[in-house]
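In: Dropping the sequence and predicted coords here.
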Amino acid sequence: MSQATQSSIRDADSFDYVIVGSGAAGSILANRLSAGGATVCVLEAGPPDHSPYLHIPAGFIKAVFNKKYAWQFSSEGTAQTNGRRVPIPQGRTLGGSTSINGLVYNRGQAADFDHWAALGNTGWSYEDVLPYFKSMERRVGGDDRYRGRKGELPVTDIDWIHPLCEAFIAGAVEQGIPRNPDYNGAEQAGVGYFQRTIDRGWRMSTAKCFLKPAMARKNLEVRTYAQATRVLFEGCKAVGVAYCHPAHPSQVRAVRARREVIVSCGAINTPKLLQLSGLGPADLLRQHNIEVVRDLPGVGENLSDHYSVRVVARVKNSQTMNQLVKGLSLAGQISRWLMKRPSIMALSPSLLHYFWKSTPELTAPDLQGVFTPASYKEGYVGMLDDFPGMTAGVWQHRPESRGQVRIRSADPLQDPLILANYLEHEGDQRTLVRGIRLARQLLRSQALAQYFDSEVLPGPLCESDSELLDFARRYGVSSYHVNGTARMGPAGDTYAVVDPQLRVHGIQNLRVIDSSVMPAMPSANICAATMMIGNKAADLIKQS
């Protein structure tokens, strides 16, 4: 530590806990820890969440590619993505990615968490984590054995029903996929409507539900435009965090942690911050003239993500959302939203789910699919097509391809190198091709025949496995479900970064609490599981 930094940490404000990041886990931690009387400081690199695009669900498209509110990360191009860089935006405001994401609430299969425990992570089985899912959730409907009723997070059902959605469900049922009213209950398999973090027409981010109510407490301070530049150490003990305003990087400040520093920056920024702080593969750190605090080869490794592909069809005999967002139709939808009536303004981007198997011999789903009565140009969520369209997307639950996140330099404002390595594993290629075939099959069901006009993507000339794989390489995108880059595991695991208490191996007073710690990809969108991690981690901290 330089003399200047030593002076700044001595003179810094002091809190019991310093939390870096206000996202899915960080906001919940700030709420829970401050409720117990501890003093807490939250550092958020982005601005406050004042924009209406962050609160109106339909604002998703405007927020997710806005560099003010989202880190515009992208993976390096590879042969498996046809040389394309694949965008991986991540939230950069209060609430983190819960302020810009697709609003889906999806826990995953019980077997996911039992697998975490089987890898040596005691206390992370489904039986262990279910109470933490339930305690943060306010859900109407479902079985009390699985669902929470009194939590801060509203989890609601869709109230805007389109005939294409009902037809898609009927078509899936006719092809053997059962209708499932609660995929977060006893069984995931089936087709039905997504549950969402939307309440009375508004997005329910973790900032809205957990952080802002807690900000009324005098023992919680939230600092926006505060980008962490490194964790500060005395020997192998974390004692604080250095940070700066992103527009004034030379003006470095520090905040001291009397008890613990908690890194909750997400699966890209967390390994970046750890590496900048001297925790990571020693060769990488020395390459950038960073003093090695501890050689942790797993920092930045094990990157996982869901690589999704969308099948698009032209629609006949029905309006779709492509038309409802234009002219007088859009004005009508806005009026309905203002009157608290069902409206496209209060929808998640994907309305339906289907969880199913790529081959009949499997005992549980290995695919997740989505459906919406809308379509986007070239299948990419952004600009809607000019014609009436519908989309069935699909991705593999547990891809085996793994990537890395590595700093490019010692500059804390430079984006890291992201090697997502999508489709590098041959098994991932086979499973995704089967998933594309299933999506096509569902769009061609008898129940949808009155609406199905023609396939636009990949198109009728694309039939063989090699052609479908080429389509996936050219049009596949990230689902923004990155995780695993500081994975949890016992001390004997060379590539484990944190122990089952989420403490960084070999370091005092430092924990990682976000999607980075997931030891294996859950069979779900990762937001719900990341919130659960934050909720459970608060108890782990209090117990210690």
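Out: Ah, there it is.
In: C-alpha only now, for contacts and for neighbours.
Out: Fine.
In: Residue 239 contacts residue 262, correct?
Out: No - with contact defined as CA atoms under 8 Å, residue 239 does not count as touching residue 262 (10.9 Å).
In: These two - which one has more neighbours?
Out: Neighbours per residue (other CA atoms under 10 Å) separate residue 239 from residue 262, with residue 262 holding more: 27 against 24.
In: Report the secondary structure state of the more buried one.
Out: strand (DSSP: H, G, I helix; E, B strand; the rest coil).
In: got the contact list for it?
Out: 17-20, 510-513 (CA atoms under 8 Å, 6 or more residues apart in numbering).
In: Against residue 132, how distant is it?
Out: Distance, residue 262 to residue 132, using CA to CA, to the nearest Å: 19 Å.
In: Repeat that for residue 513.
Out: 14 Å.
In: take the one below as the second:
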Amino acid sequence: MTTYDYIVIGTGSAGSVVAERLSASGRNSVLVLEAGGSDRRFHVQMPLGYAQCFTNPEVNWNFRTEPDPGLANRVSHWPRGKVLGGSSSINALVWIRGHRTDFDDWRAAGNVGWGYDDVLPAFKALEDNAAGADEWRAAGGPVRVSDITKFVHPLAMRFIEAGCELGLPRNLDFNGADQEGMGIYQQNISKGRRVSAARAYLHPASKRPNVRVETHAVATRILIEQGRAVGVDYLHKGKPASARARREVIISAGSINSPHLLQLSGIGPGRLLAETGIETLIANDNVGAHLQDHQSVNYAWRSRIPTLNRLLRPWWGKAYIGSRYLLTRTGPLAMSLNQGGGFLRTDPALTRPNMQIYFQASSTVPPRPGERAVREIDPWPGFAMGISNCRPKSRGEIRLASRDPLAAPRITANALSHDDDVAEMLEGVRFLRRMAATKAMAPFIVEEVRPGSSLQSNDELVADIRSRAGTVFHPVSTCRMAPDAADGVVSPRLKVHGVNGLRVIDASVFPNIISGNTNAAAMMIGWKGAEMILEDNA
């Protein structure tokens, strides 16, 4: 059994950063385990290729939830990256940090060192902002953050004008002085290629002699001796293997797999572990609890002018944009479908935005229950606007389904189970319709296609939300950070309560969900977590 200073389990948004930072000095040996394979795939590197990764089992865990009463008893597809870079290799590339008060809330809950002023240096260390550095942004970091404004569809600019017509400010930088307003989303793309956590951090680290990266390596159990994590059992290409850690074991497997691995290792709800036949080493009901996620619903309109549907659906359109991308690394394939967006308050009395809005210059046919999750482009020119609630109050859980480490855990999302979340979504979809009726957008609309203008009452709109809404793929908080084990799984130093030498460093430790996309904040967690490890082991 080989021994390393550190073992990092998972190469996602946080894990790749952790591995790079721990190995940078050359003094520490680091073993990095990734359940999936290489990210050197065309559809991973091409920004819009994430649509082809949505259900591909070669790069995706393809989790499925339990039937959800809040979503009309539907079973939801939850893609999670099973590839170098994790979900940062298959996500939609929108670079949002979150609202500054989200992190101040973390600190106010007793998590010292996690306020906005504490995390801002880490955010700045990550990025190479195309617009340069200022009080809030930085240049020169590993993650290129690009401005796609000059490449967006003309309707994206009309979308921004519509929001401004309704009283929202124009916002040139959602990650700058203020988050509220309408603007074009920044994306972590460089020269037409995805800048995942693996590309920015893991690949440079893997060239070092003190780093070993093993792919197709599924962690099955943390080895704990006398209250200390000393290593990990795993399956490497299906064969049992083990490794030991002199200093620490770091779990960066994500909000689904991190609590699952803890439970497999005897750390979790005692009754659940006993029912599954696993010896309880540390009883903690918070492991796998407090699951939070953003839910979204899209409205689609038929457009009077051509949209990306014209290029994304027919063979000749695909051939054109494919050739353009291969030759110039530009065009629709070189950026995300989510071009424009914004953050708004549905109630002026609120002190911060409570809803996020998206614009896509295309529209897709929703899959029917039981059909594949990949969506087909509508055969007519269309565009879509979507809304999601920033800080949902609904809570779900991740629970061990079997002592078999290869069996998927049970995901109970409990989406839209809180009345306040439903009320916010209702206000959100009514705002979408007001957007469509503005002078900026109405001249370009033939009709509302989904859900259709015949639905008007609150009951009708809520029923539609429950029948069509779904995850925005931002699960967090299943190993949440809290000062003591009564409220969380890890300490503000990201150490697992009750176990020495074991940390969780990924989005599962968020004390509460943030306002906006979670990839940037997960990478920030990786940066700060590695910093803490190096400080504590100096």
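Out: Right, received. Where do you want to start? Predicted, not measured: the structure shown is a model, and the values here were computed from it.
In: Can you give me the neighbour number for the nearest residue to residue 206 of the first structure once chain neighbours are set aside?
Out: Once flanking residues are discounted, residue 206 of the first structure sits nearest to residue 95: 5.2 Å by CA to CA, 6 or more residues apart in numbering. When counting by other CA under 10 Å, one arrives at 31 neighbours for residue 95 of the first structure.
In: And the helices in the stretch 301-450 of the second structure, which stretches?
Out: Counting by DSSP state H, counting those that start in this stretch, the stretch 301-450 of the second structure has helices at residues 309-312, 315-328, 419-436.
In: Of these, which stretch is the most buried?
Out: Highest mean neighbour count of the helices of the stretch 301-450 of the second structure: helix 309-312, a mean of 20 (counted as mean count of other CA atoms under 10 Å).
In: what does residue 530 of the second structure align to in the first structure?
Out: The alignment partner of residue 530 of the second structure in the first structure, by TM-score structural alignment, is residue 538.
In: do residue 105 of the second structure as well
Out: Superposed on the first structure with TM-score structural alignment, residue 105 of the second structure falls opposite residue 115.
In: and the helix or strand containing its match, how far from the second structure on average?
Out: Following DSSP states H and E, one finds residue 115 of the first structure within helix 110-118. Helix 110-118 of the first structure: mean distance to aligned residues in the second structure after superposition is 0.3 Å, counting by mean CA distance after the TM-score superposition for the first structure.
In: which residues sit against that helix?
Out: Applying CA under 8 Å, 6+ apart, the contact partners of helix 110-118 of the first structure are 123-126, 129, 518-523.
In: Following that helix in sequence, what is the next regular element?
Out: Scanning forward in sequence from helix 110-118 of the first structure by DSSP H and E, the next helix or strand is helix 126-135.
In: Contacts for the helix or strand where residue 173 of the first structure lies, please.
Out: Per DSSP H and E, residue 173 of the first structure falls inside helix 163-174. By CA under 8 Å, 6+ apart, the surrounding residues in contact with helix 163-174 of the first structure are 178-179, 191-192, 351-352, 371-373, 442-443, 445-448, 451.
In: just to revisit the earlier point, alignment lookup: the residue nearest to residue 206 of the first structure to the second structure.
Out: Matched to the second structure by TM-score structural alignment, residue 95 of the first structure sits across from residue 85.
In: With residue 366 of the first structure instead?
Out: Under the alignment by TM-score structural alignment, residue 366 of the first structure pairs with residue 354 in the second structure.
In: Enumerate every residue touching its match.
Out: Contacts of residue 354 of the second structure by CA under 8 Å, 6+ apart are 343-346, 389-391, 515.
In: go again using 7 Å as the cut-off
Out: Contacts for residue 354 of the second structure (CA atoms under 7 Å, 6 or more residues apart in numbering) come out as 344-346, 389-391.
In: of those, closest to residue 280 of the second structure?
Out: Using CA to CA, residue 391 comes nearest to residue 280 of the second structure of the contacts of residue 354 of the second structure, at 33.1 Å.
In: And the closest one? What does it align with in the first structure?
Out: Aligned counterpart of residue 391 of the second structure in the first structure: residue 398 (TM-score structural alignment).
In: Same check on residue 521 of the second structure?
Out: Here residue 521 of the second structure is matched to residue 529 in the first structure, going by TM-score structural alignment.
In: Figure out the helix or strand that that match lives in.
Out: According to DSSP H and E, residue 529 of the first structure maps onto helix 527-543.
In: Just give me the mean distance for that helix relative to the second structure.
Out: So helix 527-543 of the first structure averages 0.5 Å relative to the second structure (mean CA distance after the TM-score superposition for the first structure).
In: If any of the contacts of helix 110-118 of the first structure are buried, give me the ChimeraX selection for them.
Out: To isolate the buried ones among those in ChimeraX, judged by 16 or more other CA atoms under 10 Å, type:
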select :123,124,125,126,129,518,519,520,521,522,523
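In: Could you check how far residue 164 of the first structure is from residue 80 of the first structure?
Out: With distances taken as CA to CA, residue 164 of the first structure is found 33 Å from residue 80 of the first structure.
In: which one of those two has more residues nearby?
Out: residue 164 (23 against 19).
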